[in-house]
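S.K.: Predicted coordinates and the sequence they were generated for:
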Amino acid sequence: MCGIMGYSGLRSPLPLLVSGLERLEYRGYDSSGVAFFDDIGALSVVRSVGKVGVLKDLVNDRVAQPGAAIGHIRWATHGGVTLENAHPHQSGPIVLVHNGIVENDQAIRIYLRSLGVECVSETDSEVLSHLIRIEYEKDGVFPEAVRRALGQVEGSYALAILCQNDPADLVVVRNGPPLILGLGEGETFAASDIPAFLHFTRKVHTMENGTIALIRHEEVKVGRLDQALSEWAPPSSLRSISWDPVFAEKGTFRHFMEKEIFEAPRAMMDTLADRLSVTPVLPELDRSVHGRPPVVAFVACGTSWHAALLGRAFLEQAGIPAFVEIASEFRYRKLLLPPGSWVIGISQSGETADTIGAMESARRAGFLTLGISNVPGSSLERECDLCLLTHAGPEIGVASTKAFQAQVALLMMLSLALGEGSPRTDLADALIRAPHRLELFLESLSPESLDARVERLRESRLVMFAGRGLDYPLALEGALKFKEITYRPADGYPGGELKHGPIALIEPGVTVIAPLVDRLLRAKEISNLREIRARGGYVLAVGPNVVKEGHGIWYDDRIELPDDPPWSGIYQAAGVLQLLAYRVASALGNDVDQPRNLAKSVTVE
C-alpha cells in the first residue's frame, strides 16, 4: 500500500507535492519521490529512501515549471526498500507512480524481455511504465496509450502518469485502490486520500473503479477504461468535504496520535449529531424497508475488529444474534448465514482490501451489506447496500484512536436503533452524555499522574491485558495499541482464559493491565487478577470504584475512572489505554505517528 499524488495547474507544483506527501505519509514511509518539469522543460525524477523529509531536502533548491507533476510515498510490497524500487518509475517519455498490485507482473516481464526491455527494479510497478511507453510509441496519443496498456494488466492499481511531450497533462486511473480528485481554481489535484489537498480545495470527485481521467489544469475529463478518449466527459458527481483542515495539523501537540486521542470527544459528538436525541435516528437505515436482521455478521481488521467485538455485545443486548470475523478469513469461508442476515463491514478508511473483499462476497451471496467508514466516497461506501459514516475527521496517526471511539459510538447507536420494544432511554441518555464525560476525564489526566505508570510499563519485560465481557475487546485494543507503537511484547486475553495457558508467562517483571468497565463480570475478573498477583505479576486496574471492590489486596496500582454507566466507561478506559501506549512509546523515543512496518490503510491483500 502506498500514497500517490498528482497535480496539474498554474502554480509551481513542488511545494504542493511535498506538502501533500507529508500528509499522506501515514500510508507508507519506506521511500518517496516526485516527477516534475524543471526550469528548462525537461521531465525530472527525484527519489529518496526514507521519509518525506529526506526528499524535501533533495528538492529544496529545485525549480519546477507550472503544469503537471506527480509524487509517491511507498510502503514496500514487491522488492526491498531501495532507491531502485522507489517511485516514480520512468520508461522513455513516460513516468508514473502506482498504488496496488500487478498480479501478472512475471508474465509481463517475460513479454518485455522478448522485446529487449529489462527491468531495473524488483517492483511490479515498473512494468507498467514500459507497457505504456510501448503503446505510446505507436501513435503518440498519451491517454489512449495508457488505456491500451492497462488492457494487458491484471490486478489493482491507482496510477498518476506524466508524459514528456505533454507537460500540462496528468492522466490518472483507478482500478481498486482509492483515488480522489480535488478541483480547485485553475488547478486539479489527485491523491490517495483527501488530507493531501484539503488545504487547497474541498470540492472533490471520487473516481470509480475502472475509470481514467485526463487532467489539464482545471479541465477534467473522465471515462471508463473501455471508452475511447472522445467519449470522456467532465465529472458529474462532485461533493464538498466538511472536514476542517486544522484536523490535519498537529497544532500544539507533539504527535498526531496525542492530538487525536484528545479529539475523540469531538469525533463522537460529530458522529452522534443529528442522529441521537431521546431515540436514535439513522436516516440511512429505513426499518420499514430493511427490517430487523435475524443474524448480524461483523467483518473487520485490526482496531475495527475490536470495535466490532463491542458492537456484537451491543446487538446482543438488543436481542440480535451476532458474531465477529476477521475479514481476511471470512472472505474465504462458505457463508452459512440464515436468509435475511446482515453483513456489517467496518473500516476507518473504507479502503481495507480484506474488508472490501469480504463485503463483495457477502453481497454476491445475497445478504444485505452495511458499511461503517470514516471517509465519504470510499470503496466500502460504494460496495455496500447501505453505509453509515462516522464523522471523526481525518485521522493521521497510524494507530487509530478517535476513529475507534467514533466507531464504538456509532455501533452503540445502531444497536439502539435496531432494538425492539420500548426505547432504551437510559442507554440513549448515557450515549448522549458520553462525549462530554470523556472530555472531562481526559482533561483530568495530567501527564504527571501517568509518569510512574509509564515508567513501570517501560521497564516491564512483558505487558498483558485482560478483561471479561465488555472489557475483553478493550484488552485486545489496549494490547494492539501498545505493541504497534512501543514495539514491546503485549497480548490481550479474556480474563477467564489466563489460567488455560497464558498464566505460565506470569512472573515478576510482567505487568497486567485490567480494564474493569463491565460491572456484571467484575467480581470474576478480580478473581482472575488475584491469580496474577499470587504468581508475582504486577496488576494495574483501570475502572470506577476500584478501591471499593473486592476483599483484600488484588491490584498493585489503579487508574480510577468516573462512576459512570458501563457504556460511558468504555470510552474512558479506551482513552486511558491509548494514552498509556502513547506515553510509553514517546518515552522510548519511537516514531509514534509512523510506527515501523505499518501503514494506515492496507489496500493490498
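M.R.: Received it, and whenever you're ready, just let me know what you need. Numbering: from 1, shown residues only.
S.K.: going forward, measure contacts and count neighbours with C-alpha atoms only.
M.R.: Fine.
S.K.: In contact with residue 587, which residues are there?
M.R.: residue 458 (C-alpha atoms under 8 Å, 6 or more residues apart in numbering).
S.K.: how close does it sit to residue 594?
M.R.: 15 Å (C-alpha to C-alpha, to the nearest Å).
S.K.: Distance of residue 370 relative to residue 136?
M.R.: Using C-alpha to C-alpha, we find residue 370 at a distance of 43 Å from residue 136.
S.K.: what helices or strands is the helix or strand hosting residue 221 leaning on?
M.R.: Using DSSP states H and E, residue 221 sits in strand 219-224. The contact analysis (3 or more C-alpha pairs under 8 Å, 6 or more residues apart in numbering; DSSP states H and E) places strand 219-224 against strand 211-216.
S.K.: got another, please set it beside the one above:
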Amino acid sequence: MCGIIGCAGHEGDTVPVLLNGLARLEYRGYDSTGLAVSNSDIHVVKREGELDELVETVESEIEVDGVAGVGHTRWSTHGKPSDANAHPHTDCENRVAVVHNGIIENYQSLRDDLRSLGHEFESNTDTEVIPHLVGHYLDAGSSPKAAFHRAVEKLEGSYAIAAVFESRKEVMATRQDSSLVLGVGDEATYVASDMTALIERTDSVIHLDDGEFAFLSPDGYTIIDEDGERQSKAQTTIEWDVEEITKGHHDHYMIKEIYEQSAALRECLRNRSTTDRLISLDTFDDYHSVDRVHLVACGTSYHAALFGAQMLRERGVSAQAFLASEYAMTPAPVQDGTLVVGVTQSGETADTLAALRAADERGARTLALTNVVGSSAARECDEALYIRSGPEISVAATKTFASQLVTLTLFALHSSSTESNHETRRLVSALDELPGQIQRLFDTTTAGEIASRLADGSGYFFIGRGLQYPVALEGALKMKEITYEHAEGFAAGELKHGPLALVTDETPVFVSAVGDNETVRKTVANAEEVKARGAPLVAITDGTSSIERLADEVLRVPSTSRELAPVLVNVQYQLLAYHTARHLGRKIDKPRNLAKSVTVE
C-alpha cells in the first residue's frame, strides 16, 4: 500500500530519479501519484490515475528541478482517488511538502484545531494535517527540523513520512509501524518505503526503526532517535539485482514469477539439509523448547500457515494457524514453550506485525518467516527464517507461497521430536526432486487451454482434503484476485453441508486428488456429488486415483510425497488463474483495489 521515494543530491536530475523510483513502486498498488522538488520554492505535481499521467504532466509542465525531492504512489484510505487527494501535500504557504504511508488516527481532531487557527485544507486525506502542523510550528519560530519533529510528536497511528522544505537541500523522514529504508549512494542519499525503489541507485541500505528520524543531504545522512540522540546504524547490502525486478521477455510479472518457482525453491533449499539428508536450518536451532506453535498470517500467507500448522501437528507439535487481524485483537493464551510464528512475505504486513507484538507482550517467543532481510518482522522477532524467494513484483503472490510451503515443511521436520530419520530422509529426498518436477510440469501443462474453455463460468469452486485444503483456498484466492470472478475454496467434505446448493452446470469445480490413499478416495467420493449436479469437473491428479473417470478436464502433476503434492497442485492453480484472467482481459499484475504490501490494519 502506497509507496515513498525521496532523494537528496541529484541536482538537475531529481525528477527523473523520482519518476524511476515511482515506477519501481507501482507493483505495491496505487490509484494516484505525485512528486515535489525543492529549490528556492517547492514545485508539486500530482495526478489521479496511472504513473503515465504524472509523467506526461511533468514533461509538459515542470520547469524547475532541485537537489532534493520526494515522490509518492497513493492507495486510497481517506478520500477517493483524485488530484487533490494525491500526495504530496503542502502547508498554507507552500513551505513544506509531505508524503505519507499509513493512517493518522487522530487526524480529525488535529484538523479541527488547525482550522480554528486559520488553516485551510484542500483534500479529504488524513495526511494533509502533517504539513499544516509543520507550518504551524514554522510560524511559531521553530527551525524546519524542529518543526518537523514537533509535528510528528502530535501524530497518533502508523506512518512513514518524508518531507522537503523550500530552499533546503535535504529530505527529512521518520517512521512508526510502517517500513522506511535509507539508501546510501556515492553522491546522493535516498529514502524509500521499499528496497526495490533503490536497487538501480545503490545496494547499501539502512532500515529505520520506529521513532527514528533521518535527515538526508547530498553529503550524507544523520539519524536520531525520538529523544534527539544521534544513532550509528550498520548498512545492509541488497542482494537482489535489477534483472530480478524486470519482466524480461514475459508479458506479466506474474507469469515470470510462476516460472521462477523452480529456481526459488532451489535457493530456499540450499544448504538446509545435511549429507545424511537431515534438516539444518540457518536459524532457530533451539527447537526442543517449543511445546506449541501459533502461526499468524494474512491472505496467501495464512493459507501457508494452515499448511504449516497441519505439518507440525502430524509430527507431534501442537500447532494452530490464526488470522493475524483476529489474533492481534484477541490473542490466544500464551504459555511457557509457546512460539508465535509470523508468516509474512514482506515482513511489513501491519496485521501480522500487530499480532507478533501482542504475542511478545504476553511473553511468547517469536519467529518471523519472511522473504525480506531487515524487514520489520525480521528485526522485531527473536529469530527470523527466510524463504529466499527473491523480489516478487506482481500483487498476486506465487513463488513466495511455494517457498513458504517448503520452508514450513523444513521447519516442521526441524521442530519434530517424533519424526524418524527414515521419514525425514524420505521427505528431504522428495524436496530435492521438487524443483525439477515443477519445471517438468511447465513443459506439459494444459492449463491455458482449459482456462479458455472455462473462462465463462459463473463461479469457481476449489476443493481438497488434508494438506490439499489450504491449497484449495489459495487456488480460489488467486482466481478472485486477478480475474475478479467469484471463487471459493472448501474442504471437500464440507460441500454437502451447504455450498453444494450453489453448484450448477456453469460452476467449474477443481478437485485435487493426488495419490491413492483413504483421504484421496474420500475426495473422489465428494467429486461424485459434484458430478451428479452437472458441474464441469477439473481434476488435478498424478494419475494414480480413480478421479479421471469423473473428470471433464484433467491437469496432471508429477508423483511426489503426500506432503509436497500441494506445491505442485498449486502451480497448476496459479496457471489456471493467470490464463483465465488473460482470457478475460484483466490487469493481471495490478488487480483493482489490491495492494502488494498491506501496511495498515
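M.R.: It's in. Fair warning: this is a prediction, and the values are worked out from it, not measured in the lab.
S.K.: overall similarity of the pair, as a TM-score.
M.R.: The pair, once superposed, lands on a TM-score of 0.96 when counted by TM-score structural alignment, normalised by the length of the second structure; 591 aligned residues with a C-alpha RMSD of 1.6 Å.
S.K.: Would you map the helices across the stretch 201-350 of the second structure?
M.R.: With helices called from DSSP state H, counting those that start in this stretch, the stretch 201-350 of the second structure shows them at 253-259, 261-269, 299-314, 324-329, 350-361.
S.K.: just the strands in the stretch 451-600 of the second structure please.
M.R.: Secondary structure of the stretch 451-600 of the second structure, counting by DSSP state E, counting those that start in this stretch: strands at 460-464, 487-491, 509-512, 537-541, 553-556.
S.K.: what is the orientation angle of the second one with strand 460-464?
M.R.: Going by axes from the mean of the first three to the mean of the last three C-alpha atoms, to 10 degrees, strand 487-491 of the second structure is angled at 20 degrees with respect to strand 460-464.
S.K.: With the fourth one instead?
M.R.: In this structure, strand 537-541 of the second structure runs at an angle of 40 degrees to strand 460-464, with the same axes, to 10 degrees as the basis.
S.K.: so how far is residue 344 of the first structure from the aligned residue in the first structure for residue 367 of the second structure?
M.R.: Using TM-score structural alignment, the equivalent of residue 367 of the second structure in the first structure is residue 370. Separation of residue 370 of the first structure from residue 344 of the first structure (C-alpha to C-alpha) stands at 5 Å.
S.K.: swap in residue 549 of the first structure?
M.R.: For residue 549 of the first structure, the distance to residue 344 of the first structure (C-alpha to C-alpha) stands at 37 Å.
S.K.: out of those two, which sits in the more crowded spot?
M.R.: Taking residue 549 of the first structure and residue 344 together and counting by other C-alpha atoms under 10 Å, residue 344 has the greater number of neighbours (24 against 13).
S.K.: Counterpart of that one over in the second structure?
M.R.: Structural alignment places residue 344 of the first structure opposite residue 341 in the second structure (criterion: TM-score structural alignment).
S.K.: Aligned to residue 238 of the first structure, what sits in the second structure?
M.R.: Taking TM-score structural alignment as the criterion, the aligned counterpart of residue 238 of the first structure in the second structure is residue 235.
S.K.: Confirm for me that that match is in contact with residue 208.
M.R.: No. Using C-alpha atoms under 8 Å, residue 235 of the second structure makes no contact with residue 208, being 10.7 Å away.
S.K.: Quick one: map residue 128 of the first structure onto the second structure.
M.R.: Counting by TM-score structural alignment, residue 128 of the first structure corresponds to residue 130 in the second structure.
S.K.: Excluding covalently adjacent residues, which one is nearest to its match?
M.R.: With C-alpha to C-alpha, 6 or more residues apart in numbering as the criterion, residue 130 of the second structure has its nearest non-adjacent residue at 6.6 Å, and that residue is residue 151.
S.K.: Touching, the one you found and residue 138? I think so.
M.R.: No. Proximity of residue 151 of the second structure to residue 138 does not meet the contact threshold set by C-alpha under 8 Å, at 10.1 Å.
S.K.: circling back: a markdown table for the strands of the stretch 451-600 of the second structure, including distance to residue 362 of the second structure?
M.R.: As requested, those are arranged in a markdown table below (distance: least, C-alpha to C-alpha, whole Å):
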| stretch | distance to residue 362 of the second structure |
| --- | --- |
| strand 460-464 | 36 |
| strand 487-491 | 33 |
| strand 509-512 | 40 |
| strand 537-541 | 43 |
| strand 553-556 | 47 |
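S.K.: any idea what residue 312 of the second structure aligns with in the first structure?
M.R.: So residue 312 of the second structure corresponds to residue 315, using TM-score structural alignment.
S.K.: give me every residue that touches that match.
M.R.: Taking C-alpha under 8 Å, 6+ apart, we find residue 315 of the first structure in contact with 321-322, 415, 418-419.
S.K.: circling back: you'd agree the match of residue 128 of the first structure is up against residue 149?
M.R.: No. Residue 130 of the second structure sits out of contact with residue 149 when judged by C-alpha under 8 Å, with a separation of 10.8 Å.
S.K.: Who has more neighbours out of the two?
M.R.: residue 130 (29 against 20).
S.K.: would the more buried one count as being in a helix?
M.R.: Yes. In this structure, residue 130 of the second structure lies within a helix as judged by DSSP: H, G, I helix; E, B strand; the rest coil.
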